[in-house]
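>>> build the 3D model from these lines:
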Amino acid sequence: MGSTGVKIYVAGHRGMVGSAILRHLKARRDAGENIKLLTRTSRELDLTNQAMVQDFFAAEAPDQVVLAAAKVGGIHANNAYPADFIYENLMIECNVIHAAHAQGVQRLLQLGSSCIYPKLAPQPMAEAALLTDTLEATNEPYAIAKIAGIKLCESYNRQYGRDYRSVMPTNLYGPGDNFHPENSHVLPALIRRFDAAARAGDDQVTIWGTGTPRREFLHVDDMAAASLFVLDLDVDTYRRETNPMLSHINVGCGQDISILELAQMVADVVGFKGEIRTNPDQPDGTPRKLMDVSRLARLGWQAGIPLREGLVQTYGWYLEQDQASLRSK
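Sure thing, here's the model as predicted:
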C-alpha cells in the first residue's frame, strides 16, 4: 500500500450495500490497514451532475473507487418510475466511471444487479447468459442501465488498459434495507407487512402473486465481504476467471427459495400465527432467479450467513429503527 496509504472513494456510502462496504473498510482500517476513506452524501455531491463529479475527482484524487451508488427499488417502483431508473443510473455510471478514468484511477469496482440477465435465462444464471435473450419487462430500464455499466467498465479496460471490475449481486437484504410500504423489495416488504399483522393481531396476510417464483437472497454483509474480496484480487488471479468481454462476476449464496416459503419463514421469525394467502392477480416477475456462483467459488469466496440467521438479525435491526423513530417523535 505504501506509506501514504490507499484512498478509497465509496460512492453511495449511505445505501444498504455502500454502508456495509464502508463498515468493512473501517474495520480493516481500525485493524491497522493503511486505508483512507472518502465519502460524499448526495447533497454534497450529485453524481448525476457531470461537472460536479469531475471536479470532485480532480480535487480528491482517489486511488480506488467502489461504485455502490444507484437508484433502486422493487417491482412497483420500477413500473412507476422507469424514466427515473434508467436516466439516473446511466448518469451515475457514466459520470463516475469516466471521471475515474480521466483522473487516472486504475482500479474500480462497480456493483450491478442480477436483473441484467434474461427473464428466462437458464438456471442457475451464469455470467455468459448476459445479452442472450429478452429482459424481464418490469425492470428492463434499470437492467439496461446496469448492463451499460458493465460495458462501460469493459470498454475502458479494452481501450485504456484500466482494471475496472463489476460484481452482480443476487437479491440483497439486511441492515440499512428500504422498508417503504410501496418502493421496497420483496423481503423487507414481507418483514414490514408480517410485523404489522402480528402487532395488529390479524388472522391473515395476502402476498403478491402466486408465491411460486423462486429467489435467492444474500445478506448485505456477505455482499460487502465479497465485493472487497473481488476488489483486492491481484490482476492475474482476477483475469483467470474473466476476460475483456466477460468481466463481471456473480455474487450469491447458490441457493434459492420460493416466495411463499420465504413468507412462511418471515412469518415465523416475526411471530405471525395467521393464514398466508396468495394473490395471483398481481405480477410474479421472473419465474426463477438463481445465480451461478461457481466463478467466485473458484476464486476462493463463498457466502457465510444462512438465510434464517440473517432474517433474525434483519428483523432485530428493523425493530431498533422502529423504536428509534418512535422516540424521535
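>>> from here on, contacts and neighbour counts on C-alpha atoms
Will do.
>>> can you tell me what sits against the helix or strand where Cys94 lies?
Per DSSP states H and E: Cys94 is located in helix 82-102. Among residues not part of helix 82-102, those counted as contacts by CA atoms under 8 Å, 6 or more residues apart in numbering are 47-50, 53-54, 57, 65, 67, 69-72, 78, 106, 108, 139, 141-142, 144-146, 148-149, 152-153, 156, 162.
>>> just the buried residues of the residues you listed.
Among the contacts of helix 82-102, the ones that count as buried by 16 or more other CA atoms under 10 Å are 47-48, 50, 53-54, 57, 65, 67, 69-72, 78, 106, 108, 139, 141-142, 144-146, 148-149, 152-153, 156, 162.
>>> one more, so I can put them side by side:
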Amino acid sequence: MDKNSKVYIAGHRGLVGSAIVRNLKSKGYEQLILRTSKELDLRNQNAVQQFFEKERPDYVFLAAAKVGGILANATYPAQFLYENLMIQSNVIEAAKQNKVKKLIFLGSTCIYPKLAPQPLKEEYLLTGELEPTNEAYAIAKIAGIKMCNAYNKQYGTEFISVMPTNLYGPYDNFDLETSHVLPALMRKIHKAKVNQDESFVVWGSGSPLREFLHVDDMADACVYLMENCNAEQIDEFVNIGTGKELSIFELAQTLCKVIGFEGKLEFDATKPDGTPRKLTDVTKLHQLGWHHKIELQRGVQDTYKWYLENVANYD
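Now for the predicted structure:
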C-alpha cells in the first residue's frame, strides 16, 4: 500500500474497524472509504456491487460482521449464519470483480473445535466439533476463510484471513448482558469502587486461563500484514494474539489495581468457569515479522481511561 491508496474499511464503527481507521490515519493514509450500515447494507448484493464499481477501492479490510454473546448466538443462529455469510460473500465477490489489490478478512478463534489441543494452531481447523453455543457464527467465519482461499486459488486474488484472540480496548462493549469478561469485570469493579463496597464477587473459581489482545495491536497487525505479506505467505489463515495467558483471578487483580478498588476479592466457585483454557499459537505470526506491543496492564489503563470518559457517567 502507498499513502495515496484508496482503502475501504467495512465495519469502521466497530471495535476493530475503528482501531484500523485510527492506525491507518496515524500512518498517513488519507483516502479512507467509510460507510455506515445505514449508508450501505452489506447484505444487499446489488448495493455492494454498485458501491465497489463507483468507489474502486485498492485495498479492503473486511471487519463488518453480525456479532453477539452466547445468548444472542443461541437465540438467533439463523440470523448469525445468514447475515455473516451474506456480508462476507458480497464483499469478497465484489472485491474480486473490481480488481481489489488485497483484502483482509477478519474472523475469530471461535472457528476452532471446542476440544482442540492448546495452544490453538492454525492446522487444528476442522479437526473436531465446534462449540454449540456459537456454531452458526463459527461456520460463517470458516466459510469466509475457505472462500478467500478458493478465490486465491481460482482467480489469483490476494485475500488474507486473520483470526484474533479475545480483544479489548476503546469502543468495547460494556453492556453487562452481552459483553465479554474483561469489559464486564471492569464495569462491575468500577461500580464496586464507586459504591465503596467492602468486597467484590467474581463468578467462577478464577482458575480458567485466557489471552487478551489490545484492539490497537490487532489493528496494527492487520495493517502490517496488508503492507508486508501476501496470501501465499499466510497460507490458509493466521492467528493474531499475544501467545500469553493469565488466569481470571490474575485478570481481576490487575483490574482492581488499575481501577483502585481496595476491597476484598472473592470468587463464587458454584458459578460456571467455561472453557478451562483458550490460547492461540502465534508462531506463524511471529515468523511473518509481527509481535504485540501493548502489555495487559498498560492496555487496561488505556481502556479504563476511555471507559471513564465515555461510559461511566451514563451508568
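>>> just to revisit the earlier point, looking at the contacts of helix 82-102 of structure 1, which are in strands?
In this view, the contacts of helix 82-102 of structure 1 that belong to strands under DSSP state E are 65, 67, 108.
>>> and the second one? What does it align with in structure 2?
Translated: Leu67 of structure 1. Here Leu67 of structure 1 is matched to Leu62 in structure 2, going by TM-score structural alignment.
>>> any buried residues in stretch 231-244 of structure 2, and which?
For stretch 231-244 of structure 2, a neighbour-count test (16+ other CA under 10 Å) marks 231, 234, 236-244 as buried.
>>> can you put those in TSV and add secondary structure?
Formatted as TSV, the buried residues of stretch 231-244 of structure 2 follow (DSSP: H, G, I helix; E, B strand; the rest coil):
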residue	secondary structure
Ala231	helix
Ile234	helix
Glu236	coil
Phe237	coil
Val238	strand
Asn239	strand
Ile240	strand
Gly241	coil
Thr242	coil
Gly243	coil
Lys244	coil
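>>> how about the helix holding Cys94 of structure 1, aligned to which bit of structure 2?
Under TM-score structural alignment, the match for helix 82-102 of structure 1 in structure 2 covers residues 77-97.
>>> and that stretch, how far from structure 1 on average?
By mean CA distance after the TM-score superposition for structure 1, the fitted stretch 77-97 of structure 2 averages 1.7 Å away from its aligned residues in structure 1.
>>> buried sites along the helix holding Cys94 of structure 1?
Across helix 82-102 of structure 1, burial judged by 16+ other CA under 10 Å covers 85-86, 88-101.
>>> I figured the match of Leu67 of structure 1 hits Leu103, correct?
Yes: counting by CA atoms under 8 Å, Leu62 of structure 2 touches Leu103, with 7.2 Å between them.
>>> what's in contact with stretch 240-253 of structure 1?
Under the criterion CA under 8 Å, 6+ apart, residues 114, 126-128, 150, 154, 157-158, 165-170, 216-218, 223, 226, 291-293, 295-296, 299, 302-303 lie in contact with stretch 240-253 of structure 1.
>>> roughly how far is it from the heart of the chain?
16 Å (CA atoms, centre = their mean, to the nearest Å).
>>> measure that stretch end to end?
This stretch, stretch 240-253 of structure 1, spans 22 Å end to end (CA to CA, to the nearest Å).
>>> and the contacts of stretch 240-253 of structure 1, which of them are in helices?
Taking DSSP state H, the ones among those that sit in helices are 150, 154, 157-158, 223, 226, 295-296, 299.
>>> break down the stretch 201-329 of structure 1 into its helices, ranges please.
Taking DSSP state H, counting those that start in this stretch, the helices of the stretch 201-329 of structure 1 run over residues 220-232, 235-240, 259-270, 294-299, 307-328.
>>> Phe179 of structure 1: which of these is closest?
With CA to CA as the measure, helix 307-328 is the member of these nearest Phe179 of structure 1 (8.4 Å).
>>> on that earlier part again, among the helices of the stretch 201-329 of structure 1, which is nearest Ala197 of structure 1?
Closest among the helices of the stretch 201-329 of structure 1, using CA to CA: helix 259-270, at 9.4 Å.
>>> now the closest one on structure 2. Mean distance?
Average distance, helix 259-270 of structure 1 versus aligned residues of structure 2 after superposition (mean CA distance after the TM-score superposition for structure 1): 1.6 Å.
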